[in-house]
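Chemist: I would like the atomic coordinates for the input below:
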Amino acid sequence: MVDFFRDGTPAKGSCPGFPAEQTGPSGPAGNLAGTVRLPNCSASLVRPRTARDEDKALLLTNGHCHPEGRPKPGEVITGQGAPIEGSVLSAAGRELGPVTGRVLYATMTGTDITVAQLDSTYADIRQKYKIEAFPLASTGPVAGQKIKVASSFLESVWSCQAEAVIPTLKEGDYTSTQAIRYAKECNTQPGSSGSAVVDAETRELVAVNSTSNRDGKECELNNPCEIDETGTTVHQGRGYATQTAAIAACIGTGNTIDLKRQECTLPKP
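Modeler: Predicted coordinates:
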């Protein structure tokens, strides 16, 4: 959830990471198909199980990647809000063309997400770009699950395991719950904010890359700390993701965010 992870240096494509697999228009979870490059972050096309081909597509990135700046602690942004635009990538990381839309929901309270509805439908994107959105999982990853982190901004894919589920992750004035800590192989870099975190076998999107402790500091911006019943812990160099299963429970008519749904647990204004 940090500015360090929004863009920064190195320039896109120059950071270490697993190269995108060039295996077809959508292919396995190990390529960049389905990702969208924003001006300063990574993002992805996501499709809830209830969505229809004729529904306008959803785009997912971090709350701190909101086009008008990060939400304040406790703030929840709803409604047809700020415009957002990005470039759809091929499996190999080539820009296929633009998508535009408006933010439906954004917050950094308990989570770190921005959900936007695009002007294009899933059918439009499939016809124009030969790209399928990532299926949005209704359950989060478990410790030991094999995952891939796909960054459109950096044109890189990291492979590792979800090492642990963290009850509370604190970074400055922001707090996330049930965050995912990566194993060390997912050494995400600046520009990877908002990257899709997908199940390595099914391609389902289970989380969105959020932050990392870069300097070993405790509970500061760019240096999140873990808090549980045993106290506070710092894992220097480890990256974290925000779970996204709660989004699936809040999808309403027309592929929008409906915070009034009984099963919806996303933070509300």
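Chemist: CA only for contacts and neighbour counts going forward, please
Modeler: Will do.
Chemist: and the strands in the stretch 101-250 of the chain?
Modeler: Along the stretch 101-250 of the chain, counting by DSSP state E, counting those that start in this stretch, strands occupy 113-121, 134-135, 146-151, 156-171, 174-182, 196-199, 205-212, 225-228, 231-233, 239-243.
Chemist: which of these sits closest to residue 258?
Modeler: Residue 258 lies closest to strand 113-121 among the strands of the stretch 101-250 of the chain, at 12.0 Å (C-alpha to C-alpha).
Chemist: and this one, so I can compare the two:
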Amino acid sequence: MKFIISLLTVMTVASIAQALPLPKGQQLLSLPENFTAEYNFEGIVGLDNCSGSLIRFENSRDTDSAMVMTNGHCLEAGFPKPGTYLYGKPSRRSFRLFNERMEVVGRLTATTIIYGTMTKTDMAIYKLSETYADIKSKYSVNALTLSSQRPTERTPMEVISGYWKRGYSCEIEAFIPQLKEAGFTWEDSIRYSRPGCQVIGGTSGSPIIQKGTRTVIGINNTGNESGYMCEMNNPCEVDKDGNQKAYRGYSYGEQTYWVYSCLNQYNEIDVNVPGCQLFH
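Modeler: This is a model prediction of the structure:
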């Protein structure tokens, strides 16, 4: 996948075959000093190989255990196989937490992988040892709110990466019935407009935020690097009639609002809830 993941391979000997290298000649230090000036990093997190965000549901309480969202392909155990998901697995993952000024103010610790998959969507949600109140009190950082509504075309959006400490701005150009890449299939994928959101490796798991809000409307996950068809790092679009096309340089995100169809009476993700739309 372009699996906008793991620029870990840029730093070390490549140990993840699916990692995306930086574009030729591009280095983090070459970015303009004011590149991130327009972006609010409050609640953004950085992982060892990806990006993510501190999220809450629309009706979460301050006393609830906080959550972090990233891609399913960013899970510490590697890619979940097509047609599989993780649910309620122990974790001790650590996340760097940013404030609005892009400063790392502390580290958050997971206790559980609540849910993770690369089927239908590409998403992992972790439960943390801290509550939202704990994080607010200790770090003065508020969580972003995960939207319960499917976004719409032409919505202005931002992709903000805690791995690279940079942001992107564009809009939702279109929704793709299916996006396929190396055996994985995602549904109702979000295609970004250009220029503005030509994301790179390491931005995987970054929240797609509705511009001007604190609302997460999707999750960044892949892009076509070379124009190849349905291969690793080269997703292809599949229309409603089954026709496949690939576009070099196009970037994509996945839907997250489906989570709300799986909340139980305790406001927890439960795939056994009737009508749950997450893959299970």
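Chemist: could you tell me the TM-score of the two chains?
Modeler: Here the TM-score for the pair of chains, by TM-score structural alignment, normalised by the length of structure 1, is 0.91; 261 aligned residues with a C-alpha RMSD of 2.0 Å.
Chemist: circling back to that earlier point, tell me which of the strands of the stretch 101-250 of structure 1 lies nearest to residue 60 of structure 1.
Modeler: strand 113-121 (4.8 Å).
Chemist: centroid-wise, who is the farthest residue in structure 1?
Modeler: residue 230 (28.8 Å; C-alpha atoms, centre = their mean).
Chemist: what residues are up against the residue mapped onto residue 237 of structure 1 from structure 2?
Modeler: Counting by TM-score structural alignment, residue 237 of structure 1 lines up with residue 249 in structure 2. Contacts for residue 249 of structure 2 (C-alpha atoms under 8 Å, 6 or more residues apart in numbering) come out as 198, 223, 224, 225, 226, 227.
Chemist: ok, now with 10 Å
Modeler: With contacts defined as C-alpha atoms under 10 Å, 6 or more residues apart in numbering, the neighbours of residue 249 of structure 2 are 194, 195, 197, 198, 199, 223, 224, 225, 226, 227, 234.
Chemist: for the equivalent of residue 176 of structure 1 over in structure 2, which non-adjacent residue is closest in space?
Modeler: Aligned by TM-score structural alignment, residue 176 of structure 1 pairs with residue 186 of structure 2. The shortest distance from residue 186 of structure 2 to any non-neighbouring residue, by C-alpha to C-alpha, 6 or more residues apart in numbering, is to residue 120 (4.1 Å).
Chemist: got the contact list for the one you found?
Modeler: 82-83, 178-179, 184-189, 254-255, 277-279.
Chemist: counterpart of it in structure 1?
Modeler: Counting by TM-score structural alignment, residue 120 of structure 2 lines up with residue 110 in structure 1.
Chemist: now swap in residue 84 of structure 2 and tell me
Modeler: So, by TM-score structural alignment, residue 84 of structure 2 is matched to residue 75.
Chemist: now the spatially closest residue to that match that is not a sequence neighbour: how far from residue 248 of structure 1?
Modeler: Using C-alpha to C-alpha, 6+ apart and skipping residues adjacent in sequence, the residue nearest residue 75 of structure 1 is residue 107, 6.2 Å away. Remark: distance between residue 107 of structure 1 and residue 248 of structure 1 (C-alpha to C-alpha, to the nearest Å) = 16 Å.
Chemist: what about those two, which has more around it?
Modeler: residue 107 (27 against 20; other C-alpha atoms under 10 Å).
Chemist: just to check, that one is in contact with residue 62?
Modeler: Yes. Counting by C-alpha atoms under 10 Å, residue 107 of structure 1 touches residue 62, with 8.5 Å between them.
Chemist: between those two, which contacts overlap?
Modeler: Listed as contacting both residue 107 of structure 1 and residue 62 by C-alpha under 10 Å, 6+ apart are 70, 113, 114, 115.
Chemist: the second one - how many residues pack around it?
Modeler: This points to residue 113 of structure 1. For residue 113 of structure 1, the count of nearby residues is 28 (other C-alpha under 10 Å).
Chemist: for the last one, same thing?
Modeler: Here the number of neighbours of residue 115 of structure 1 (other C-alpha under 10 Å) works out to 25.
Chemist: show me the contacts for it.
Modeler: 43, 45-46, 58-63, 66, 78, 102-107, 247, 256-257.
Chemist: nearest residue to the middle of structure 2?
Modeler: By C-alpha atoms, centre = their mean, structure 2 has its centre lying nearest to residue 205, at 2.4 Å.
Chemist: what lines up against that residue once you look at structure 1?
Modeler: So, by TM-score structural alignment, residue 205 of structure 2 is matched to residue 194.
Chemist: can you tell me the closest non-neighbouring residue to its match?
Modeler: Leaving aside its sequence neighbours, residue 194 of structure 1 sits nearest to residue 61 (C-alpha to C-alpha, 6+ apart; 4.1 Å).
Chemist: try residue 261 of structure 1
Modeler: residue 250 (6.2 Å).
Chemist: hang on, the residue nearest to the centre of structure 2 packs against residue 3?
Modeler: Yes. Using C-alpha under 10 Å, residue 205 of structure 2 makes contact with residue 3 at a distance of 9.5 Å.
Chemist: name the residues contacting each of the two.
Modeler: 50, 71, 73, 74, 220, 221, 222.
Chemist: closest one of those to residue 92 of structure 2?
Modeler: Using C-alpha to C-alpha, residue 74 comes nearest to residue 92 of structure 2 of those, at 14.3 Å.
Chemist: please pull up the equivalent of the closest one in structure 1.
Modeler: Under the alignment (TM-score structural alignment), residue 74 of structure 2 maps onto residue 65 of structure 1.
Chemist: does residue 3 of structure 2 sit in a helix, a strand or a coil?
Modeler: Classification of residue 3 of structure 2 by DSSP: H, G, I helix; E, B strand; the rest coil places it in coil.
Chemist: what sits against the alignment partner in structure 2 of residue 222 of structure 1?
Modeler: Residue pairing (TM-score structural alignment): residue 222 of structure 1 is matched to residue 233 of structure 2. For residue 233 of structure 2, the contact set (C-alpha under 10 Å, 6+ apart) comprises 1-4, 18-20, 181-182, 222-227.
Chemist: tell me how far residue 233 of structure 2 lies from residue 41 of structure 2.
Modeler: 27 Å.
Chemist: returning to what we had before: closest one to residue 36 of structure 1 among the strands of the stretch 101-250 of structure 1?
Modeler: Minimum separation from residue 36 of structure 1 across the strands of the stretch 101-250 of structure 1 (C-alpha to C-alpha) falls at strand 146-151, 8.7 Å.
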